[in-house]
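Trainee: Need a 3D model of the sequence below.
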Amino acid sequence: MSHAVQLSRIHHVAYRCKDAAETVGFYERVLGMTFTTAFAEDHVPSTGAYDPYMHVFLDCGGGNVLAFFELPEQPAMGRDANTPEWVQHIAFEVPSMDALLAAKAHLEAEGITVLGPTHHGIFKSIYFFDPNGHRLELAANIGTPEQLAELARVARPMLDEWSQTKRAPRHAAWLHAPEFQEGAE
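Mentor: Predicted coordinates for the structure are as follows:
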């Protein structure tokens, strides 16, 4: 059965930035993204409101686009004080653990503080911040097809239990078992 909405991929994800040129430079230099497009307008096309902006687009590879808005006439950027900074982040996939470790070395050579690698059972990640305060994650998949199948199998029961209890269900506790973490690449 097909759905009424036919999605083909994410066109782009947009965030706010403090300085469009600094942001583009960071993502090109630090993460190797390609700056592809910029739009500057004085009026918002969807609302007609006066609100000058620069909208920049960076290709992350694989048809994935990350965009930013610089809004010079809006109040300074902030963040949701009620949401921990670790929650809202942008995660990018790297092809292997070797690539993850090479990325970490590159980031640290750029003077960027990096947390990790952190083991998440089926992937390992490193974390750092861009110049705008957005938390970024690089993740290398390490899960087996069997592990991924088991996670898919327990996804609905975990969500249902969480919805009833608001406590972490133990359906995938094996992800954090010491023997699993020690044996993972």
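
Trainee: Could you use CA atoms for every contact and neighbour count after this?
Mentor: Noted.

Trainee: Tell me the secondary structure at the residue sitting nearest the centre point of the chain.
Mentor: The chain has residue 90 as the residue nearest its centroid, 1.6 Å off, counting by Cα atoms, centre = their mean. Classification of residue 90 by DSSP: H, G, I helix; E, B strand; the rest coil places it in strand.

Trainee: Counting neighbours, which bits of stretch 127-141 end up buried?
Mentor: Using 16 or more other Cα atoms under 10 Å as the test for burial, stretch 127-141 gives 127, 128, 129, 132, 134, 135, 136, 137, 138, 139, 140, 141.

Trainee: structure for this one too, so we can compare:
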Amino acid sequence: MQADQERAPISIVYYCVFPKEISVEIDQQQEMITARAARLANNRIRGWHHHAVRTRDMVATRRFYEEVLQLPLVGTWVERFDVIKQTPSNYVHCFFELGDGSALAFFQFQEGMRDEPMPMPKDPYEHHVALGVDSIEMVDWFRKRLEESGASILMVDHGYCYSCYTQDPNGMIVEISTIVPNGIPILETAEKTAAVDLARWLDGIRASNNRWRGTTKT
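Mentor: From the prediction side, this is the model:
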């Protein structure tokens, strides 16, 4: 009986053999991932440091970015000199931190120190800032938070990424976006023809090459 209790457990090993077509596809996707990693590593510009705009209302701006989007305020720099006009001034420069250490930043000047901020474009084709998250589920999580805050939203399935658009208190259009589960192969395929695709469009060939648009959740 004692010998039975001390007997070593039996190990069972399962082997999975993929069809040749699937094995080739897996190899191709791995090559794409490796090529992308090498290309990114070779880029001397490592990412955003910050993106900055002016605001009339830092209180509302902070409420939106800290409470709704959960970006912590990590820096408030009080400055007394306008480096553009080279004149005395007074303003704050506030930084809201993203997960990679970069930031969205906002200036608010003391009243009378500058003209009113220029209005932000209302059309996302003119200007918007896109913030990346890890999954479609996280985009939808932020969509719910934005809706609960009373913000208007627009959902767009670009095919290679999935996005929720809204406006911050300054009128800046903000996109919450993620690369879709099969997005890396899609993007790497596009990278191989990007220069040719641009040249064709500039030459007047207007046919769409995005066959993935609208397919993420179907």
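
Trainee: Residues in contact with the biggest helix by length in the first structure: which ones?
Mentor: Longest helix in the first structure, counting residues (DSSP state H): helix 145-165. Contacts of helix 145-165 of the first structure with the rest of the structure, by Cα atoms under 8 Å, 6 or more residues apart in numbering, involve 122, 167, 168, 169, 170, 171, 172.

Trainee: so how many other residues sit close to the last one?
Mentor: In other words, residue 172 of the first structure. 16 (other Cα atoms under 10 Å).

Trainee: Which residues outside the helix ranked longest in the second structure are in contact with it?
Mentor: Across the second structure, the longest stretch assigned as helix under DSSP H is helix 20-41. Applying Cα under 8 Å, 6+ apart, the contact partners of helix 20-41 of the second structure are 184, 185, 188.

Trainee: just stretch 125-143 of the second structure next, same as before
Mentor: Contacts of stretch 125-143 of the second structure from elsewhere in the structure, counted by Cα under 8 Å, 6+ apart, are 69, 121, 153, 162-164, 172-181.

Trainee: and these, which of them are in strands?
Mentor: 162, 163, 164, 173, 174, 175, 176, 177, 178, 179 (DSSP state E).

Trainee: check contacts around the last one.
Mentor: Put plainly, it is residue 179 of the second structure. 134, 135, 160, 161, 162.

Trainee: Correct me if wrong: the third one contacts residue 215.
Mentor: Which is residue 160 of the second structure. No - assessed by Cα atoms under 8 Å, residue 160 of the second structure is found out of contact with residue 215, at 9.2 Å.

Trainee: neighbour count winner among the two?
Mentor: Counted by other Cα under 10 Å, residue 160 of the second structure and residue 215 do not tie: residue 160 has more neighbours, with 23 against 11.

Trainee: how about that one, what's its match in the first structure?
Mentor: Residue correspondence to the first structure (TM-score structural alignment): residue 160 of the second structure is matched to residue 122.

Trainee: mind listing what its match touches?
Mentor: If you count contacts by Cα under 8 Å, 6+ apart, residue 122 of the first structure has them with 141, 142, 143, 144, 147, 148, 175.

Trainee: does the last one sit in a helix, a strand or a coil?
Mentor: Put plainly, it is residue 175 of the first structure. With three-state DSSP as the basis, residue 175 of the first structure sits in helix.

Trainee: measure it to residue 182 of the first structure for me?
Mentor: 11 Å (Cα to Cα, to the nearest Å).

Trainee: how close does residue 94 of the first structure get to residue 101 of the first structure?
Mentor: As for residue 94 of the first structure, its distance to residue 101 of the first structure is 10 Å (criterion: Cα to Cα).

Trainee: Then residue 47 of the first structure?
Mentor: Residue 47 of the first structure sits 45 Å away from residue 101 of the first structure, taking Cα to Cα as the criterion.

Trainee: neighbour-wise, which of the two wins?
Mentor: Neighbours were counted for residue 47 of the first structure and for residue 101 using other Cα under 10 Å; residue 101 has more, 17 against 7.
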